[in-house]
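J.: coordinates only, sequence not included:
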């Protein structure tokens, strides 16, 4: 069974309980690669993961998300000029968006240990997670997957060498808690799509 079948379910009619047991047996963390661990934890947190082999697939998957949610002709919050072209191609408004339907952004890193997305002021300015739109589309590359949050902080330090960004924050919860969960207290769940481009 491929890693993607294991992570995203198979089409066999086995019960959910059987699938859960199989997944628990298949995924002991010490046997997983960092990529597998990230994908497993990200999906467990409620994130929607779209693997892309090239830039063309990124554009196609982005358009599929727009179509699925009827986000055409919407306002978008986006601060990264390298992403403006994909918004322009889809005729989306991002300059001075007053009521953005979603955030379109890159990220600093993807953290395997907790399946979270690490941001800084380079992507989200000074916005706190609860101030961001409820819907988020992230564009990232497989080379950005790191094992631990401390690795992510070290990577930021190395990348910016003295000109450190502020507002470093991680978003981990991508769906509302089904029951009262004290671990989510004070966090705001986001409807998050990840367009992950293979670059290794």
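T.: Structure received. Just so you know, these numbers come straight off a predicted model, no measurement behind them. Residues are numbered from 1 along each chain as shown.
J.: going forward, measure contacts and count neighbours with C-alpha atoms only.
T.: Will do.
J.: What is the neighbour count of residue 33?
T.: 12 (other Cα atoms under 10 Å).
J.: cool, and residue 189?
T.: Neighbours around residue 189, by other Cα under 10 Å: 20.
J.: Same check on residue 143?
T.: Neighbour tally, residue 143, other Cα under 10 Å: 14.
J.: all helices of the chain, in order?
T.: In the chain, the segments counted as helices under DSSP state H are 3-8, 16-26, 34-44, 55-69, 84-89, 121-124, 149-160.
J.: List the contacts of the fourth one.
T.: Residues outside helix 55-69 that contact it (Cα atoms under 8 Å, 6 or more residues apart in numbering) are 50, 52, 72, 86, 90, 195-197.
J.: Of all the residues in it, which ones are buried?
T.: Within helix 55-69, the residues that count as buried by 16 or more other Cα atoms under 10 Å are 57-59, 61-63.
J.: Turn those into JSON lines, including distance to residue 40.
T.: Output for the buried residues of helix 55-69, formatted as JSON lines (distance: Cα to Cα, whole Å):
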{"residue": "57", "distance to residue 40": "22"}
{"residue": "58", "distance to residue 40": "21"}
{"residue": "59", "distance to residue 40": "24"}
{"residue": "61", "distance to residue 40": "20"}
{"residue": "62", "distance to residue 40": "22"}
{"residue": "63", "distance to residue 40": "25"}
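J.: Below is structure B, check it against A:
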């Protein structure tokens, strides 16, 4: 009789452990985004002030021995004013690209862009090195919410060339038929500014 009690206890214990391990974990939007972003090879720096954004940008440039960047965003140029570097307005494959974005997609860890950031250029034709400035208020749950956000924010003048970077390791190819022949893998740093 004692052996049956032991077997029953071990069965009950293992089924309880299994139930605990199989429970779905619900992360907040920012935790979900960070988890998915990092698992794809992305690097991010969390910033609580604009001075911290400028300081982190300086460290990224120093770490990679970059002395020039491409930036055409007027607001971001204000951040680079404090830094001693050469700013290019015209895109180049060899010069890191400093830009903002439309949204951060939490459930995939992707970054959504439009013609507001990349103009009419395809992501694959831009530099393989990106430094992206984004705010925590740009976090959305999924791509549907991101596209709805673009439609809502730009009523009557919806931007074109909407695309996303989905891989943050240059040597990784995306098998998705939507990006076939148009690799959008980038060596990407994200400067995430807390604005909420």
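T.: That came through fine. As the structure is a computational prediction, the values presented were derived from the model and not from experiment.
J.: now, which of the contacts of helix 55-69 of structure 1 sits nearest residue 98 of structure 1?
T.: The nearest member of the contacts of helix 55-69 of structure 1 to residue 98 of structure 1, counting by Cα to Cα, is residue 72 at 16.1 Å.
J.: so who does the closest one touch?
T.: 66, 90-92.
J.: Going by neighbour count, which of these are buried?
T.: residue 92.
J.: Select, from the contacts of residue 72 of structure 1, the two members most distant in space.
T.: 66 and 91, at 11.3 Å, using Cα to Cα across the contacts of residue 72 of structure 1.
J.: Now the residue most central in space within structure 2: closest residue in space, sequence neighbours ignored.
T.: When Cα atoms, centre = their mean is applied to structure 2, the residue found nearest the centroid is residue 111 (4.3 Å). Leaving aside its chain neighbours, residue 111 of structure 2 sits nearest to residue 104 (4.8 Å; criterion: Cα to Cα, 6 or more residues apart in numbering).
J.: tell me the contacts of the one you found?
T.: Contacts of residue 104 of structure 2 (Cα under 8 Å, 6+ apart): 33, 110-112, 134, 138-140, 146.
J.: tally of neighbours for residue 99 of structure 1?
T.: Neighbour tally, residue 99 of structure 1, other Cα under 10 Å: 11.
J.: and stretch 94-101 of structure 1, which residues are buried?
T.: Those would be 94, 100-101, for stretch 94-101 of structure 1 by 16+ other Cα under 10 Å.
J.: quick one on the thing from earlier: how about CSV for the helices of structure 1, with distance to residue 189 of structure 1 added?
T.: Output for the helices of structure 1, formatted as CSV (distance: least, Cα to Cα, whole Å):
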stretch, distance to residue 189 of structure 1
helix 3-8, 21
helix 16-26, 23
helix 34-44, 13
helix 55-69, 18
helix 84-89, 24
helix 121-124, 16
helix 149-160, 19
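J.: Out of the ones you listed, flag the one nearest residue 106 of structure 1.
T.: helix 121-124 (6.3 Å).
J.: circling back to that earlier point, and the residue nearest to the centre of structure 2, what's its match in structure 1?
T.: By TM-score structural alignment, residue 111 of structure 2 lines up with residue 117 in structure 1.
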